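Engineer: Dropping the sequence and predicted coords here.
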Amino acid sequence: MTPLLQINDLTITCKDKLLVKNAGLCLNQGECIALTGPSGSGKTTLLKAICHILPQSFTVSGKICFLKNDINKLSLRQLNKYLGTGITMILQNPADNFDDRKNILSHFEEAMHASSLKAKEEVKRLAVDLLYKMQLAYPQNLLKRRSFELSQGMCQRVILALTLMQRPKLILADEFTCSLDIITRVQILQLLNNLHQEMGFGLIFITHNKDDARFLADRTYHLEHATLQQRILDGT
């Protein structure tokens, strides 16, 4: 089986500061990896390196192979083919994913325009179907609203729907439940787990919560002092 994502000897530095040293991991289609470690240890940096969206001040060496293609060697045009439909990233703060000047439907239209030109009515139909799948009531009305009119939990469900609109093969999630209350967090985790099993995408998510890692992940990697190591979480 060809790995969905294969990372070998990945080293990331910024202004002579070593952030990640000789990291390696392998993710197959449909698998889920939890990425843990203290704040500032480079977890978000690692995910951004996979997406190739680090600032120019960062230096990346080693291999990040997505479906056998080394992302570091792709041209910008080639890379754009992989982002969205191939790899997509959910940011830590749901509000960072939205433009408050636009309604929710506009965000779905932009997401589909990036990958394929579909008629607006078709995009709306797909958006409504996905929002129903996210267990959101009255999605036709929700599409007319703006993000600041929604709760944090609703925003996170809309983000999941937007992410899945392009049916990506790999989703990277940066502490996507950290701002939610415990009940909403459990609901979102269960929803994501169901979608992960149903749709078969690969998932790498950052978390500080061991229970979240145990619930979702097939394997857990811990990043600390620039070193990435696979870790088996205990049952306590």
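Structural biologist: All right, it came through fine. What you see is a predicted model; the values in this text were computed from it and never measured. Residues are numbered from 1 along each chain as shown.
Engineer: from here on, contacts and neighbour counts on C-alpha atoms
Structural biologist: Will do.
Engineer: if I read this right, residue 11 contacts residue 24, doesn't it?
Structural biologist: No - counting by CA atoms under 8 Å, residue 11 stays clear of residue 24, with 9.6 Å between them.
Engineer: nearest residue to residue 49 other than its sequence neighbours?
Structural biologist: Take residue 49 and drop its neighbours on the chain: the residue closest to it by CA to CA, 6 or more residues apart in numbering is residue 60, 7.5 Å away.
Engineer: and the longest helix anywhere in the chain, which residues are buried?
Structural biologist: Taking DSSP state H as the assignment, the helix of the chain that covers the most residues is helix 182-199. Using 16 or more other CA atoms under 10 Å as the test for burial, helix 182-199 gives 184-185, 188-189, 191-192, 195-196.
Engineer: As a markdown table, those with distance to residue 34 would be great.
Structural biologist: What follows is the buried residues of helix 182-199, written out as a markdown table (distance: CA to CA, whole Å):
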| residue | distance to residue 34 |
| --- | --- |
| 184 | 20 |
| 185 | 16 |
| 188 | 16 |
| 189 | 13 |
| 191 | 17 |
| 192 | 13 |
| 195 | 17 |
| 196 | 14 |
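Engineer: just the helices in this protein please.
Structural biologist: Assigned by DSSP H, the chain shows helices spanning 43-51, 76-82, 104-113, 120-133, 139-142, 152-165, 182-199, 210-216.
Engineer: Let's have these in a markdown table, adding distance to residue 228.
Structural biologist: Shown next, in a markdown table, are those (distance: least, CA to CA, whole Å):
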| stretch | distance to residue 228 |
| --- | --- |
| helix 43-51 | 9 |
| helix 76-82 | 25 |
| helix 104-113 | 33 |
| helix 120-133 | 35 |
| helix 139-142 | 41 |
| helix 152-165 | 27 |
| helix 182-199 | 24 |
| helix 210-216 | 16 |
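Engineer: Any idea which of the ones you listed gets closest to residue 65?
Structural biologist: Shortest distance between residue 65 and the helices of the chain, using CA to CA, is found for helix 43-51: 8.8 Å.
Engineer: helices or strands up against the closest one?
Structural biologist: In this structure, helix 43-51 packs against strand 87-90, strand 170-174, with contacts taken as 3 or more CA pairs under 8 Å, 6 or more residues apart in numbering; DSSP states H and E.
Engineer: Second structure for comparison follows:
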Amino acid sequence: MAQYDQIASVGRQSTLATNKVLKNTYMLLSMTLVFSAVTALVAMAVGISPMVSMIMMFSAIGIIWFVLPRTYESSMGIVWTFVFTGLLGASLGPMLTYYLAMPSGPAIVAQALGGTAIVTFALSFYALATKKDFSFLMGFLMVGMVVIVAAIIANIFLSIPALSIAISAAVVLIMSLMILFDTSRIVNGGETNYIRATTNLYMDIYNLFIHLLSLVAALTGND
């Protein structure tokens, strides 16, 4: 009997720990998404150049590769998460300005934002409600990302519009599956650090948005 009580106690502690990671992740994710939106609006108002945008993007990549992994277990991790997401948000300034300048630009951006929100909420809810383990997707996602990177590099030289559309569609699919994968890792106890979980989900949503934006513009004949 005591053994069963001990097992039940461990199970309850594990559930509480998972729920805490989940709560902290979505709280931090919400704040970073709002912060990114603010920095994007500021970048648009200031009118930063594409070169500055690129520098911000590479700086953010440097932070997520070299700085954040060393601070995931400390309070500085939260600070660097805001720096990272703020830079990525601001780097969207020139892109958003470009799309908003199109004849139906505001509608395109609104559709991309709405689509991103719907996909994110729907897939996150599904992963949370079913508690299904999507770890089996890892191999497919890894191969998919390698193929996409190779296609992006190839299209830099080929500049084929149809390939650009195909790449955006593929990224939208892969990022949607990544949201399922990353959320299920939290739900099933595979991810125990909410800062790392936040940055993973943020990157999923960020890439989903920019490629959905490109896809919507292309399909409406505005790109």
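Structural biologist: Perfect, thanks for sending it. A quick note: this is a predicted structure, and the numbers were derived from the prediction, not measured.
Engineer: TM-score of the superposition?
Structural biologist: The TM-score (TM-score structural alignment, normalised by the length of structure 2) is 0.28; 98 aligned residues with a CA RMSD of 5.5 Å.
Engineer: Quick check, the residue nearest to residue 49 of structure 1 in contact with residue 12.
Structural biologist: Yes - using CA under 8 Å, residue 60 of structure 1 is in contact with residue 12, at 4.7 Å.
Engineer: So which of these two has more stuff around it?
Structural biologist: Neighbour count, other CA atoms under 10 Å: between residue 60 of structure 1 and residue 12, residue 12 has more, with 23 against 19.
Engineer: unless I'm mixing things up, the more buried one is touching residue 18, no?
Structural biologist: Yes - with contact defined as CA under 8 Å, residue 12 of structure 1 reaches residue 18; the gap is 6.4 Å.
Engineer: Over to stretch 214-228 of structure 1 now: how far is its first residue from its last?
Structural biologist: The first and last residues of stretch 214-228 of structure 1 sit 18 Å apart, counting by CA to CA, to the nearest Å.
Engineer: Give me the buried positions along it.
Structural biologist: Buried residues in stretch 214-228 of structure 1, counted by 16+ other CA under 10 Å: 214, 216-217, 219-224, 226-228.
Engineer: out of those residues, which are inside strands?
Structural biologist: 219-224, 227-228 (DSSP state E).
Engineer: Strands of structure 2, start to end?
Structural biologist: Read by DSSP E, structure 2 holds no strands at all.
Engineer: biggest helix in it by residues?
Structural biologist: Longest helix in structure 2, counting by DSSP H: helix 2-46.
Engineer: So which elements touch it?
Structural biologist: Using 3+ CA pairs under 8 Å, 6+ apart, helix 2-46 of structure 2 sits against helix 76-91, helix 93-100, helix 161-187, helix 194-219.
Engineer: For the closest residue to residue 25 of structure 2 other than its chain neighbours, grab the count of nearby residues.
Structural biologist: Distances taken as CA to CA, 6+ apart put residue 194 closest to residue 25 of structure 2, at 4.8 Å, once the chain neighbours are dropped. By the measure other CA under 10 Å, the count of residues near residue 194 of structure 2 is 24.
Engineer: do the same with the one 5 residues further on
Structural biologist: Residue crowding around residue 199 of structure 2 was assessed by other CA under 10 Å; the count is 21.
Engineer: Check the burial of the residue lying closest to it once chain neighbours are set aside by counting its neighbours.
Structural biologist: Residue nearest to residue 199 of structure 2 in three dimensions, not counting chain neighbours: residue 81, with 7.1 Å by CA to CA, 6+ apart. Other residues within reach of residue 81 of structure 2, judged by other CA under 10 Å, total 26.
Engineer: give me every residue that touches residue 81 of structure 2.
Structural biologist: 32, 68, 195, 199 (CA atoms under 8 Å, 6 or more residues apart in numbering).
Engineer: gap between residue 19 of structure 2 and residue 25 of structure 2?
Structural biologist: 10 Å.
Engineer: More neighbours: these two, which one.
Structural biologist: The residue with more neighbours, out of residue 19 of structure 2 and residue 25, is residue 25; 21 against 15, by other CA under 10 Å.
Engineer: so how far is residue 150 of structure 2 from residue 157 of structure 2?
Structural biologist: In terms of CA to CA, residue 157 of structure 2 sits 12 Å off from residue 150 of structure 2.
Engineer: ok, now which ones touch the nearest residue to residue 148 of structure 2 once chain neighbours are set aside?
Structural biologist: The spatially closest residue to residue 148 of structure 2, leaving aside those adjacent along the chain, is residue 167, at 6.5 Å (CA to CA, 6+ apart). By CA under 8 Å, 6+ apart, the contact list for residue 167 of structure 2 reads 148, 151-152.
Engineer: Can you say which of the helices of structure 1 is nearest to residue 33 of structure 1?
Structural biologist: Closest to residue 33 of structure 1 of these is helix 210-216 (CA to CA; 8.0 Å).
Engineer: what's the spatially closest residue to residue 68 of structure 2 that is not a sequence neighbour in contact with, if anything?
Structural biologist: Once flanking residues are discounted, residue 68 of structure 2 sits nearest to residue 77: 6.1 Å by CA to CA, 6+ apart. Residues in contact with residue 77 of structure 2 (CA under 8 Å, 6+ apart) are 68, 71, 195.
Engineer: Just put those residues in JSON lines and tack on distance to residue 39 of structure 2 and neighbour count.
Structural biologist: Formatted as JSON lines, the contacts of residue 77 of structure 2 follow (distance: CA to CA, whole Å; neighbours: other CA atoms under 10 Å):
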{"residue": "68", "distance to residue 39 of structure 2": "20", "neighbour count": "22"}
{"residue": "71", "distance to residue 39 of structure 2": "23", "neighbour count": "17"}
{"residue": "195", "distance to residue 39 of structure 2": "20", "neighbour count": "24"}
